[in-house]
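Undergrad: Turn this into a structure:
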Amino acid sequence: MFLSPIRFLILLLLLNFVVSGQVLRKIKERVRELQLQKAKQSLLTSTVSGKQPVEHVKEGKIKQPLDHFNRQVIKTFPQRFFVNDAYWQRPHGPVFLFIGGEGPIFEFDVLAGHHVEMAVEYGALLLALEHRFYGNSINPDSLETENLNFK
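TA: This is a model prediction of the structure:
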């Protein structure tokens, strides 16, 4: 039993799509590893040189409306954030907001990375906000399917 040329072409295209996705995922993981290594090295260097940015990191939570588009829903959820004011040129320095992606945030997110290097250069306050439904920013009703419709 032979495949028709069209079916064979479709099969090849699907295979190529799957392989390409795997390659891109591996590249993304490797880039993230390299970024983390560089960030850890930067943090170590600043600690050894006498700067203690870790002392300037504070964790907090803010009550956010569960549904921002329906005023009849009055429930809230605690959204976690980290603040680092080690480099901030008070009171007029800029604020850099780091929005967490698909995962929890950590103190490390306001201690190292390209955005931290820019904060040093521009005298900025660093703020990392955890994406809802990740880490400690999960609504009290849990991650049941019917609770994932809130925006």
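
Undergrad: C-alpha only now, for contacts and for neighbours.
TA: Will do.

Undergrad: State the number of residues packed around P94.
TA: Using other CA atoms under 10 Å, P94 has 15 other residues around it.

Undergrad: let me redo that: F77
TA: Count around F77 with other CA under 10 Å applied: 20.

Undergrad: ok so it is a helix residue?
TA: No: counting by DSSP: H, G, I helix; E, B strand; the rest coil, F77 is not part of a helix but strand.

Undergrad: That one reaches D67, doesn't it?
TA: No: counting by CA atoms under 8 Å, F77 stays clear of D67, with 9.6 Å between them.

Undergrad: Could you pull out the strands in this protein for me?
TA: Using DSSP state E, the strands of the chain run over 57-65, 76-84, 95-99, 125-129.

Undergrad: out of those, nearest to S137?
TA: The closest of the strands of the chain to S137 is strand 76-84. By CA to CA, the value is 4.6 Å.

Undergrad: which residues sit against that closest one?
TA: Residues from elsewhere that reach strand 76-84, judged by CA atoms under 8 Å, 6 or more residues apart in numbering: 53, 56-67, 105-107, 110-111, 125-132, 136-140.

Undergrad: and the longest helix for this structure?
TA: With secondary structure taken from DSSP state H, the chain has its longest helix at helix 5-48.

Undergrad: any idea how far the most centrally placed residue in the chain is from E107?
TA: Residue closest to the mean C-alpha point of the chain, counted by CA atoms, centre = their mean, is G100 at 2.4 Å. Noted for G100: a distance of 12 Å to E107, by CA to CA, to the nearest Å.

Undergrad: I'd like the structure of this one too, to check against the first:
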Amino acid sequence: MLLSPIRCIILLLLVNFVYSGRVLRKIKEHVRKIQYEKAKKNVLMSAVNGHKPMGEVRDGKIHQPLDHFDSQNDETFPQRFFVNEAYWERPHGPVFLFIGGEGPISEFNVLAGHHVDMAEEHGALLVALEHRFYGESILTIEEMGQVL
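TA: Have a look, this model is predicted:
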């Protein structure tokens, strides 16, 4: 049985849509890798030029509620963060919060970029928070099974 022209077009559009998603995902991963390497290079060059040391960065995890709308559910997930106090003018300096996008965060999120330059200018504390479903801020299969 032959496919009608409309069904052929729908099938082609569906295949194109699926393939485009894969291509866009690969492009996004490549761009993140380039950004990471660029930030790493900038941080290392700054250190060579006598800029503030990288030793100011701390990382950790906080346990966030899995469901903020169900007070009966006490399940949590670990959310990763990084803190850079190098420029913070305690105790009254501002706090700049960098919320990670669709990908994992690293120490370079509080060491390089326009927001870091602004933090230095304004004496701010830098905090980077990883998005809930990326990097180390995601439930494992075992943890998801326990929640469900």
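
Undergrad: care to give me the TM-score?
TA: Once superposed, chain against chain, the TM-score is 0.73 (TM-score structural alignment, normalised by the length of the second structure); 148 aligned residues with a CA RMSD of 3.2 Å.

Undergrad: Make a ChimeraX selection of whichever of the contacts of strand 76-84 of the first structure turn out to be buried.
TA: Of those, the buried ones can be selected in ChimeraX as follows, counting by 16 or more other CA atoms under 10 Å:
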select :53,57,64,65,66,67,105,106,107,110,111,125,126,127,128,129,130,131,132,136,137,138,139
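
Undergrad: mind listing what S137 of the second structure touches?
TA: S137 of the second structure makes contact with 77-80, 130-131, according to CA under 8 Å, 6+ apart.

Undergrad: nearest to M144 of the second structure, of those residues?
TA: Closest approach between the contacts of S137 of the second structure and M144 of the second structure, by CA to CA: F77, at 9.7 Å.

Undergrad: what's the distance between the closest one and R132 of the second structure?
TA: Per CA to CA, F77 of the second structure is found 8 Å from R132 of the second structure.

Undergrad: Please enumerate the shared neighbours of these two.
TA: With contacts defined as CA under 8 Å, 6+ apart, the residues shared by F77 of the second structure and R132 are I138.

Undergrad: Surely V43 of the second structure touches L111?
TA: Yes: using CA under 8 Å, V43 of the second structure makes contact with L111 at a distance of 6.5 Å.

Undergrad: Need the overlap of contacts for the two.
TA: Both V43 of the second structure and L111 are contacted by M54, under the criterion CA under 8 Å, 6+ apart.

Undergrad: dump the residue contacts of Q89 of the first structure.
TA: Taking CA under 8 Å, 6+ apart as the criterion, Q89 of the first structure is in contact with 123-125.

Undergrad: Pipe the residues you listed into a markdown table and attach distance to H92 of the first structure per row.
TA: As requested, those are exported to a markdown table (distance: CA to CA, whole Å):
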| residue | distance to H92 of the first structure |
| --- | --- |
| G123 | 9 |
| A124 | 9 |
| L125 | 10 |
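
Undergrad: burial of the residue lying closest to K52 of the second structure once chain neighbours are set aside, as a residue count?
TA: Closest residue to K52 of the second structure apart from its sequence neighbours, by CA to CA, 6 or more residues apart in numbering: A86 at 6.7 Å. As a burial measure, A86 of the second structure scores 20 neighbours (other CA under 10 Å).

Undergrad: A86 of the second structure -> the first structure?
TA: The pairwise alignment with the first structure assigns A86 of the second structure to A86, based on TM-score structural alignment.

Undergrad: Just to check, its match is in contact with P53?
TA: Yes: A86 of the first structure lies in contact with P53 (CA under 8 Å); the separation is 5.5 Å.

Undergrad: so what's the residue nearest to G103 of the first structure when sequence neighbours are not counted up against?
TA: In this structure, G103 of the first structure finds its nearest non-sequential neighbour in Y134, 5.3 Å apart by CA to CA, 6+ apart. Counting by CA under 8 Å, 6+ apart, Y134 of the first structure touches 102-104.
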